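In: sharing a sequence plus its predicted fold:
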Amino acid sequence: MPSEPDEYAELVLDTVERIPPGRVLAYGDIAELVGQGGPRQVGRVMSLFGGGVPWWRVVRADGGPPSGHEVRALEEYRVEGTPLRPDGRRVDMRRARWWPDEEPGGPSE
């Protein structure tokens, strides 16, 4: 197991840090944004190095919170006002998904 994130992991973590409160990205969305890997690779990065970033803002494609961390993630969603599905257990991806081009002032902010 690597002790330090490699270049790919740093790209993933930097992307996660940019997700605003109340918004989310799916694992596959992050892979698309960084231009390499896929959902599983992003998941591996998050499992190894994601503790220092807002990990709860990275969800499964169906809006489900990270496996094994559902209770804590749902608490964070409520605090941040993240839109949830009517069942209250998944994020409403249509309303909560974020893309960097939505950032005020562009990607450098």
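Out: Perfect, I can see it now. Keep in mind it's a predicted model, so treat the numbers as computed, not measured. Residues are numbered from 1 along each chain as shown.

In: CA atoms for contacts and neighbours, from now on please.
Out: Fine.

In: hey, where'd the strands end up in the protein?
Out: For the chain, applying DSSP state E gives strands covering 25-26, 58-59.

In: go through these and pick out the most buried.
Out: When the strands of the chain are scored by mean count of other C-alpha atoms under 10 Å, the highest mean neighbour count falls to strand 58-59 (a mean of 26).

In: tell me which residues are up against that strand.
Out: Applying C-alpha atoms under 8 Å, 6 or more residues apart in numbering, the contact partners of strand 58-59 are 16, 24, 25, 26, 27, 65, 66.

In: structure B:
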Amino acid sequence: MNKIDKASFIQAVYDIVKTIPSGRATSYGAVAKAIGYPNLSRMVGRVMSECDSAKTGIPAFRVVNSQGILSGKDAFGSSGEMQKMLESEGVTIVNDRIKNWKAIFWDPMDEIQI
């Protein structure tokens, strides 16, 4: 396996996440697949947990697990912050999970036109 350039990987994750539209969300795995590393969804999660959205402007709160569960919510300080940010964009959250996940899910492989 080729050694991954960490800085390039992080930048690729950021580039995809920046394009997620307001009111939509995607999964760590979808981002990993879109940047060519389908087996590195946990690495995408780690990048998102270390991304300071307030400073970078990267909407990390729009990236959740493959079931639509706010699995990374603890990275946002108070446990309700991720939910508040999503709800401010019209996304409904019930028990830490995005309601109507299939409709809200944004697949970069389908949505990004190159």
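Out: Received it, and whenever you're ready, just let me know what you need. In this text the structure is predicted, and so the values were computed from the model without any measurement.

In: returning to what we had before: make JSON lines out of the strands of the first structure and add distance to residue 102 of the first structure.
Out: Converted to JSON lines, the strands of the first structure look like this (distance: least, C-alpha to C-alpha, whole Å):
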{"stretch": "strand 25-26", "distance to residue 102 of the first structure": "13"}
{"stretch": "strand 58-59", "distance to residue 102 of the first structure": "17"}
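
In: distance-wise, check the closest residue in space to residue 50 of the first structure that isn't next to it in sequence relative to residue 22 of the first structure.
Out: Spatial nearest neighbour of residue 50 of the first structure, excluding adjacent residues (C-alpha to C-alpha, 6 or more residues apart in numbering): residue 13 at 6.9 Å. Per C-alpha to C-alpha, to the nearest Å, residue 13 of the first structure is found 18 Å from residue 22 of the first structure.

In: more neighbours, the two?
Out: Counting neighbours by other C-alpha atoms under 10 Å for residue 13 of the first structure and for residue 22 shows that residue 13 has the greater number, 23 against 19.

In: so who does the counterpart of residue 96 of the second structure in the first structure touch?
Out: Aligned by TM-score structural alignment, residue 96 of the second structure pairs with residue 89 of the first structure. Applying C-alpha under 8 Å, 6+ apart, we find residue 89 of the first structure in contact with 64, 65, 74.
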